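In: sequence first, then the predicted structure, then my questions.
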Amino acid sequence: MTAIANKRILLGITGGIAAYKCAELTRRLTERGAQVRVVMTQSAQEFITPLTLQAVSGFPVSHNLLDPAAEAGMGHIELAKWADLVLIAPATANFIAKLTAGIADDLLSTLCLATPAPIAIAPAMNQVMYQAPATQANLATLKQRQVTLWGPASGAQACGDVGPGRMVNPDELVTAVVDYFIDQAQPQLLAGKNIMITAGPTREAIDPVRYISNHSSGKMGYALAQAARSLGANVTVVSGPVALAAPAKCNLVKVISALDMHDAVMADINQQDIFIACAAVADYRPATIAEQKIKKTNNDEMIVRMIKNPDIVAKVAALENAPFTVGFAAETQDVEHYARDKMQRKNLAMIAANDVSQSGQGFNAEDNALTVFWPQGMTQIALASKQDVAAQLLQLIATQFNANTSP
């Protein structure tokens, strides 16, 4: 079961180009067990058809305020009472203004006034419109009314401008929805605790244009960061180069090489209660880095002498007042043997092992499965999305941490 299994999410789509992302957003939410009903404004239907949203949600799409098919012709009341959460994505500047003013001139704006459910919005508009004083004032008012804002992101826009105003991507919105329901449903097991998580790969330079790296995407580490934050922790993520948005409400420290990651970790490790070494840190690096690009020659071989990188997780675990230290073991064979050996050799409190030779899990995949070991036991986390696996792993870590630190 996921945090949003059987949750009723009303997705309101307004008339912005980002509306095309809502098919993927709906699919991702339903994959995780949510029931999604879609309400579209008239202008939204210019960007994506109701039939598309009906196909991915499994429910008819609503768009008429006065719908004879609705109970007593009052679809806005029916839907308003049905929802556990109303999510407006994309939320245009126009709709944000209507929501702020309490205007109710179509189905979506009317049900927003009629619903007892919490409302979240994902703003999406041109960067000048977003930064306009009127829009900023409207957003500030909505925040005061406990409307949750997710985004916007910054970057290139459909109009050619660059700046804040992009709707956050569907995966980030799904994570935000999951975190919202987790925050509502579970005790803050790590409230006030400081957790540092390493994530992603490292890049070990050969020359100014070439490097040695691995297939880590950083998705597992970033999912762990969100899971830790949802349990009330203060989270620092030390991340190698990844193509992921910064985890919400976390302190993100970007690094490139294993030495960079080592220095960033050790600079702040004494402030941490828990350290989770999820990054795929290169074991070795080139002994020398060429100052200029190495030119191809007639030689059939190029020999690069490698030297060992510092073992970050072992150094952390060996500190006099070490935080509760959790390692990861990405293996291709004899997973339990190598994981237990690594846990004992490095004096780790826990280790999470995964078999990256299995198709559909581990590096660059959306899903993962883990076998988690600690000195007194072990458990398995079955194949699931990395967000779900991360949530289960953080529950285990919190349980073991609290058991080890209780008087």
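Out: Looks like it arrived, so ask away.
In: every contact and neighbour count from this point should use C-alpha atoms.
Out: Fine.
In: flag every buried residue along the helix or strand that contains Ala384.
Out: Assigned by DSSP states H and E, Ala384 belongs to strand 377-385. Neighbour counts over strand 377-385 (16 or more other C-alpha atoms under 10 Å) mark Ile381, Ala384, Ser385 as buried.
In: cool, stretch 245-256 as well?
Out: Ala246, Pro247, Ala248, Cys250, Leu252, Lys254, Val255, Ile256.
In: just send these back as JSON lines, with distance to Ile289 too.
Out: Output for these, formatted as JSON lines (distance: C-alpha to C-alpha, whole Å):
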{"residue": "Ala246", "distance to Ile289": "30"}
{"residue": "Pro247", "distance to Ile289": "32"}
{"residue": "Ala248", "distance to Ile289": "35"}
{"residue": "Cys250", "distance to Ile289": "33"}
{"residue": "Leu252", "distance to Ile289": "27"}
{"residue": "Lys254", "distance to Ile289": "21"}
{"residue": "Val255", "distance to Ile289": "17"}
{"residue": "Ile256", "distance to Ile289": "14"}
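In: hang on, the earlier thing: the inter-axis angle of the following helix or strand past the strand holding Ala384 versus strand 377-385?
Out: Later in the chain than strand 377-385, the nearest helix or strand by DSSP H and E is helix 386-405. For helix 386-405 against strand 377-385, the angle by axes from the mean of the first three to the mean of the last three C-alpha atoms, to 10 degrees is 160 degrees.
In: who are the packing partners of helix 386-405?
Out: Contacts defined by 3 or more C-alpha pairs under 8 Å, 6 or more residues apart in numbering; DSSP states H and E place helix 386-405 against helix 219-230, strand 367-374, strand 377-385.
In: Ala140: which of those is closest?
Out: helix 219-230 (23.9 Å; C-alpha to C-alpha).
In: quick one: the closest one to chain centroid distance?
Out: From the chain centre to the centre of helix 219-230 is a distance of 6 Å (C-alpha atoms, centre = their mean, to the nearest Å).
In: can you list the residues that contact it?
Out: For helix 219-230, contacts defined as C-alpha atoms under 8 Å, 6 or more residues apart in numbering pick out 175, 179, 182-183, 188, 190, 195, 197-200, 234-237, 244, 247-250, 278-279, 364, 366, 386-387, 390-391, 394.
In: second one coming, line it up with the first:
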Amino acid sequence: MFAGRRVLVAVTGGIAAYKVCEVVSTLAQAGASVRVLLTEAAERFVSALTFATLARARAYTDADFWSAEHGAPLHIALGQWAEVILIAPVTAHTLARLALGLADDLLTNTVLASSAPILLAPAMNTQMWEQEPVAAHAQTLITRPRYHLSGPGRGRLACDAVGAGRLSEPAVLLRHLGSLLWSGGKQDLAGKTVLVTGGGTREFLDPVRFIGNPSSGRMGIELAAACAHRGGTVHLVLGPTHLEAPPEVDCHPVVGAAQMAQATFALFERAHLTFMAAAVADVRPSQIHIDKIPKNQLGNRLTLEPVEDILLELSRRKQPWQTLVGFAAQTGEDWLVPAAAKLKAKHLDWLVANRVDLQEQGFGGDNNQAMLLSSRGDMHAIPLMSKLEMAHRLLDRMETPA
């Protein structure tokens, strides 16, 4: 989703500047056109040459401030060129200058000469981050439509303090940049509560065996992140997965279908928009054995019973102000027939159907394609794209009520 897009990365003077190298490298490898701008303090941590090499393009410093680019002053040329701006790490000093609208170096002049959305990624000592003026400056900035905040995360810092102040991980920053490039930073879900389920469930037969499926939870994770980036208050009920939940959402980890049902039912009554992207088991063992069953006895011990239909129960509880979206993983040439039947039988507003028997899409992959069906009978084809892009495409389409 970065191919051909124009990303300006501004680096300020913090030890976490080294992490931004991975962001720049990944953007360039993904086909983005990347320009890097370093403050004087940033050059004490990572050189302009390093960033220029990773970006495959020139990196700019304050020494370039009085130069021109394509016939225009550099700060104006860069500001008008950028589709999105990442400032990372953001120091306390930089937060203050941005909040006050100062224009005393190349970075602050470029920000004022641009209308592009800006992703701020603060990183500093915990005591510094928690100081009242720093918090006030951060709050001032995020109330302005252009500014969006990522982090800071919690953990052990370079100064050995433990608490808030860590720079968001590169993958988190890249996902948020992708959302801003798609949506332009609009906050159409502000004031809305969103519920997303994701991942598969594990229905245990004994301590070492379970009935499950290959779902990685990536579609639910990307949906949750996209909704949070667009201003929603997001709850993610997530089955077992090797993937990390987005730090912007409230994650509720579960294992089995019964746990997923309990968590989902508790959160659903406050949700304006619900995406049921989890691959919930249809059946489970009728008995969970305390000890491992001998291999030669499995055939006699494996008896199954149906699992509660969470989606159908949600449709019974749904209020007129709520929107309920189901997912259907299908196979075969007639894959849309059962999907359409599921939409009708479970009284859904929308259903996202996709084939999981095709290469490079479905379970576990980074990409997917689907057909979006509405209760009005509309069908919208979504071509192969990243699951984050698909999440935004679904949200854009659902702006028109079903």
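Out: Sure thing, it's come through. Values in this document were obtained by computation on a predicted structure and should not be read as measured data.
In: related to what we said a few turns ago, tell me which of the buried residues of strand 377-385 of the first structure is nearest to Val209 of the first structure?
Out: Nearest member of these to Val209 of the first structure, counting by C-alpha to C-alpha, is Ser385, at 34.4 Å.
In: need the contact list for that closest one.
Out: Glu366, Asp367, Asn368.
In: filter those residues down to the buried ones, PyMOL style.
Out: PyMOL command restricting these to the buried ones, with burial defined by 16+ other C-alpha under 10 Å:
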select buried, resi 367+368
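In: which of the contacts of Ser385 of the first structure line up with contacts in the second structure?
Out: Cross-checking the contacts of Ser385 of the first structure against the second structure gives Glu366, Asp367, Asn368 as conserved contacts, using both residues aligned by TM-score structural alignment, their matches' C-alpha atoms under 8 Å.
In: reformat those residues as a markdown table; add distance to Tyr130 of the first structure.
Out: Output for these, formatted as a markdown table (distance: C-alpha to C-alpha, whole Å):
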| residue | distance to Tyr130 of the first structure |
| --- | --- |
| Glu366 | 32 |
| Asp367 | 35 |
| Asn368 | 38 |
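In: go through the residues you listed and name the one nearest Val162 of the first structure.
Out: Once C-alpha to C-alpha is applied, the member of these that ends up nearest Val162 of the first structure is Glu366, at 29.1 Å.
In: ok, the closest one - contacts?
Out: Contacts of Glu366 of the first structure (C-alpha under 8 Å, 6+ apart): Lys219, Gly360, Ser385, Lys386.
In: any idea what it aligns with in the second structure?
Out: The equivalent of Glu366 of the first structure in the second structure is Asp366 (alignment by TM-score structural alignment).
In: from Pro214 of the second structure, how far out is that match?
Out: 14 Å (C-alpha to C-alpha, to the nearest Å).
In: what does Ala281 of the second structure give?
Out: In terms of C-alpha to C-alpha, Ala281 of the second structure sits 11 Å off from Pro214 of the second structure.
In: give the residues shared as contacts by those two.
Out: Here Ala281 of the second structure and Pro214 have Gly200 as joint contacts, going by C-alpha under 8 Å, 6+ apart.
In: compare the two and say which is more crowded by neighbours.
Out: Ala281 (19 against 13; other C-alpha atoms under 10 Å).
In: separation between the nearest residue to the more buried one once chain neighbours are set aside and Leu157 of the second structure?
Out: With C-alpha to C-alpha, 6 or more residues apart in numbering as the criterion, Ala281 of the second structure has its nearest non-adjacent residue at 6.1 Å, and that residue is Thr201. Thr201 of the second structure sits 35 Å away from Leu157 of the second structure, going by C-alpha to C-alpha.
In: again, but for Ala72 of the second structure
Out: According to C-alpha to C-alpha, Ala72 of the second structure stands 41 Å off from Leu157 of the second structure.
In: swap in Phe45 of the second structure?
Out: From Phe45 of the second structure to Leu157 of the second structure the distance is 16 Å (C-alpha to C-alpha).
In: hang on, the earlier thing: and the residue nearest to Ala281 of the second structure, what does it touch?
Out: Thr201 of the second structure neighbours (C-alpha under 8 Å, 6+ apart): Gly212, Asn213, Gly239, Pro240, Val254, Val255, Gly256, Ala257, Ala279, Val280, Ala281.
In: and the closest residue to Tyr20 of the first structure other than its chain neighbours, helix, strand or coil?
Out: Leaving aside its chain neighbours, Tyr20 of the first structure sits nearest to Ile48 (5.8 Å; criterion: C-alpha to C-alpha, 6+ apart). Here Ile48 of the first structure is coil, with the state taken from DSSP: H, G, I helix; E, B strand; the rest coil.
In: Ile48 of the first structure: neighbouring residues, count only.
Out: Other residues within reach of Ile48 of the first structure, judged by other C-alpha under 10 Å, total 21.
In: just the buried residues of strand 377-385 of the first structure now: which is nearest Leu29 of the first structure?
Out: Distances from Leu29 of the first structure to the buried residues of strand 377-385 of the first structure, taken by C-alpha to C-alpha, are shortest for Ser385, at 12.1 Å.
In: how close does the closest one sit to Leu99 of the first structure?
Out: Note on Ser385 of the first structure: its distance to Leu99 of the first structure, by C-alpha to C-alpha, is 34 Å.
In: can you check Asn321 of the first structure too?
Out: Remark: distance between Asn321 of the first structure and Leu99 of the first structure (C-alpha to C-alpha) = 52 Å.
In: likewise Ser359 of the first structure?
Out: In terms of C-alpha to C-alpha, Ser359 of the first structure sits 46 Å off from Leu99 of the first structure.
In: higher neighbour count, these two?
Out: Leu99 (20 against 11).
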